[in-house]
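Undergrad: sequence? don't have it. structure:
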């Protein structure tokens, strides 16, 4: 799970090119921040500088702006093989130092390849799987192959998912390969870039060429060549498109953090998502038709996307449809057939567990639909019907505006599928805006929860997936242990942990209010500090209930309740993190896009 960038330019000075590489690495740092490195190629040498730590630490330690060359590679790492260290940081080189490699992914057969290469006399410096690529290319070049042929032979020797960039001394090209992990080309005047995502390149260009799975090729300052693993050449011009996402999303723009900024952009993300859904009638109609004709609808996701999918599945189940929510990594125990439809939900479109699940179900004959927030991603490519939210780039590791826009898109899809009038969604943007106006209450609650070590999030009906999402957010951002349950299940074990001052957050979307009130009484009787997040109904108006704090957001239609709840639970987690003095944009041990199993 890493960010990679390659740039070939004939116009920029060496210093400008080095500085541009650093800036793009800053934008890619959400993909990993264990270590950072760069390689530059001048006429007579390849230079590598790298270091453990953040981009800023790398800049201070290694002064990359003094590197020379017209071709640069960059890498920001989230460790999978070998602990974070200067040596294990990318780029990696061969024995001669004439080949440099950056890589995102996992090489499954690296131990076998490494042992074989060691027997052939190669010396390895790192613990990583990536280094075998450099030595494989070196090996094939020694056998007399030209650079591109040696690169292709090396790629075809490795197993596993990857995005790889390579430079070879004296060759003005950057060689690349992609299997399941993200990689896109950016086209500019006198310059070509290749990166893990398109928005990292937007300061230079928004002209993008997506690379599909099992394709390799090369770029230079003015050339772009793509070839399928099977040998078929690709017309790159036919893929060229202009991305319309604003590059301004790559800065704080005066906000406290990316997460804070992105929560406050949620209403815009919802507006643009629904506008797009309502405008793209042909593809939406195909999606609705496919879902309506299915015997069963599997809804696949991981983490936050699973919670959005669970909400969608529950809506369908309540209406009598057979809808099965599936945690992506557990897809093996759910068998789909050609009579079924599978909706795969992923913010990035590159989540490895979800990608593997989609391929598995597709191989069994099921029709694959997807909902992602990026164009030209791997899951979309694997789908029969690819739908997109329009939340824009999200830099904070925790999903905020992307989750809220997923909820909006899934409300739209489910209402269409169930034959409901979607007029109520015209109030979606205002609903989210109303929720954002409750940030003061979120600050108070988050500051209170900041003092706690444990918490419960409880809900009923559609409140259950929102409770799951609330507990996930405060765990990943504020490092507070939180568990979520259907409120009725709290009596069957969890209540044993409740004592005086134990915080219990109730999600009240207006369903089963009487039962939820009883659960509040049960927790209060054990000394719990009860917090209620309500839509329309204020439970604390009942004087029999002991409630420490209640926040209520008004909605014009109860179906909008999840949209009103999403920013509130996100903001509570954000303010808890801020209270604890931790960085909400970069929670420990996590990365934005999970591209490993």
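TA: Alright, I've got the coordinates. Quick caveat, the model's predicted, so the values are computed rather than measured.

Undergrad: okay, CA-based contacts and neighbour counts for the rest of this
TA: Fine.

Undergrad: The stretch 251-400 of the chain: strands as residue ranges?
TA: For the stretch 251-400 of the chain, strands defined by DSSP state E, counting those that start in this stretch occupy the ranges 297-301, 323-327, 341-346, 367-372, 385-388.

Undergrad: neighbouring contacts of stretch 52-61?
TA: Residues from elsewhere that reach stretch 52-61 (CA atoms under 8 Å, 6 or more residues apart in numbering): 22, 25-26, 29, 33-37, 50-51, 76, 84-86, 89.

Undergrad: Looking at those residues, which are in strands?
TA: Counting by DSSP state E, these place 35, 36, 37, 50, 51, 76 in strands.

Undergrad: The nearest residue to residue 427 once chain neighbours are set aside in helix, strand or coil?
TA: Leaving out its chain neighbours, the residue that sits closest to residue 427 by CA to CA, 6 or more residues apart in numbering is residue 556, at 7.4 Å. State at residue 556, reduced to three classes by DSSP: H, G, I helix; E, B strand; the rest coil: coil.

Undergrad: How about the one 4 residues further on?
TA: When the structure is split into helix, strand and coil by three-state DSSP, residue 560 lands in helix.

Undergrad: Name the nearest residue to it, sequence neighbours excluded.
TA: In space, and not counting its chain neighbours, residue 560 is closest to residue 428: 6.7 Å by CA to CA, 6+ apart.

Undergrad: In addition, the following structure is provided for comparison:
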């Protein structure tokens, strides 16, 4: 949630800050602001609304300077107003701060500072930070000491960047909220960036230093000094493989549409080098890695949870006890010990609830694996091992290509576990199945080239409700289809196991409802019967079916998917549902890449 950008040593601080904020707008778009050291103090400009509104507000009076900080906000404390926008300043206006996360004890700190005469102008938890720093500086502390003392007073999660009038230094600290440093040494003088996510500064540099929890950094044009509670530390500088072109929209009107259409490329990245001679080869997990494991827990949130449910079904099919848990509900639900493998599934690697579940599992002695998309993310550093999905950057808030890559990666991991564990059973049709998995990118390209999703969306506009039903592997896909639909269309959508319709949800079915029935997979015929039950109640039925299936008169329309292995067909059905959601949202005029109230990376619990 929220996006931080800072630049040090820039020829155009305001321009680079605004570029960074635009690149981070998927993390928060309720309000935005910048602060620049202009030689006469700290110039602060902030505005409720989108980045474009901030740009318009400062167009006639652009601050000048080479050092600055910026922020795009997703509201947690206080509504999106000019006053609640970051940066926040101290009473003297000599300290400016941007912050991601939640300060859990801010009310106590705020009351203490108000008793000492400090005046607050916002409803945010963040505003206590500049006042605290000012408080300690008034007591005689230098800037760095005051900053560290203020940070020590805070409970909760934070990534903080700080500027103080009269210096060209940016101070930063992180705890349970991501913060990375960009290093551009391509010119005569080195420039530095701070951000909550790498895409913020990819147009300027691909060299990155990942700060870790407990790190405090001091960044000047002369270099970076980092220390933790034990003293100075060295964090390596890495080159990221993503580039600015990958994080742009290219020829597409929306990031989401681009990411739907680049799923074949993303999936090839996931599978590359991992299937050889009809077998799975994972360098991360050599033979015997998982010996002794007796059960698998998959913890995740949102779209990643639906991918995890697909993974759990595969594991159970392979004879391995597996359960999926919503990360926020992972509280002593089942015994966890050293014979448990906990797989944390998170696109960003920074999802707060998933990280919390991972830490609880590690405290209980479980082995842990992170399944993520972001190299250097918190989950990849904290888990015992990591399996990267290698899907490339995903900017759209509604996850698409990463779901496909997560399921594919979990499919590979299932094969590895089945081979390692005594109770595991490698599927009898492994060679055929893996060949179809390798062919899946081509199947998706075929589907994208001849989908009718736009026509189906247009003919189903204005319905009262949209239900998505499926069985077995198609059930998590139905949940994911409903989630995508509600995320970006704002229409009422629900996903159900099709066999459960008659056990309650059928009461919601009216002639003004549309049912998307997933007839792919081995249990499509059973779902077909359930869809017919809904149709007799007057609902409109859209079948998502393989090319060769005759759906007869049970459906009002059909979305076809190319023939593939039945255990993979749900991923093709999912692409059709993504497109239906996109075209429906487009027809309704929704903010597709920036759905209301949502942000890409949920870094607070």
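TA: Now that the structure is in, tell me what you want to look at. Source: prediction; values computed, not measured.

Undergrad: For burial, what's the neighbour tally of the residue nearest to residue 560 of the first structure?
TA: By other CA atoms under 10 Å, 24 other residues sit near residue 428 of the first structure.

Undergrad: quick one: the host helix or strand of it aligns where in the second structure?
TA: For residue 428 of the first structure, the host element (DSSP states H and E) is helix 428-436. Using TM-score structural alignment, helix 428-436 of the first structure lines up with residues 440-448 of the second structure.

Undergrad: ok, average deviation of that stretch from the first structure?
TA: Compared with the first structure after fitting, stretch 440-448 of the second structure deviates on average by 1.7 Å (mean CA distance after the TM-score superposition for the first structure).

Undergrad: gap between that stretch and the chain center?
TA: Relative to its chain's centre, stretch 440-448 of the second structure lies at 24 Å (CA atoms, centre = their mean, to the nearest Å).

Undergrad: picking up where we left off before, got the contact list for the helix holding residue 428 of the first structure?
TA: With contacts defined as CA under 8 Å, 6+ apart, helix 428-436 of the first structure is touched by 264, 266-268, 270-271, 408, 553-555, 560, 563-565, 567-568.

Undergrad: So which of those residues are in helices?
TA: 264, 266, 267, 268, 270, 271, 408, 563, 564, 565, 567, 568 (DSSP state H).

Undergrad: Just the closest of those to residue 328 of the first structure, please.
TA: Closest approach between these and residue 328 of the first structure, by CA to CA: residue 408, at 21.2 Å.

Undergrad: For the closest one, grab the count of nearby residues.
TA: Residue 408 of the first structure: 25 neighbours (other CA under 10 Å).

Undergrad: excluding its backbone neighbours, what's nearest it?
TA: In this structure, residue 408 of the first structure finds its nearest non-sequential neighbour in residue 270, 6.1 Å apart by CA to CA, 6+ apart.

Undergrad: The one you found and residue 401 of the first structure, how far apart?
TA: Here the criterion is CA to CA, to the nearest Å. By it, residue 270 of the first structure lies 8 Å from residue 401 of the first structure.

Undergrad: So residue 84 of the second structure sits against residue 126, correct?
TA: No - the pair residue 84 of the second structure / residue 126 is not scored as a contact, 9.1 Å apart, by CA atoms under 8 Å.
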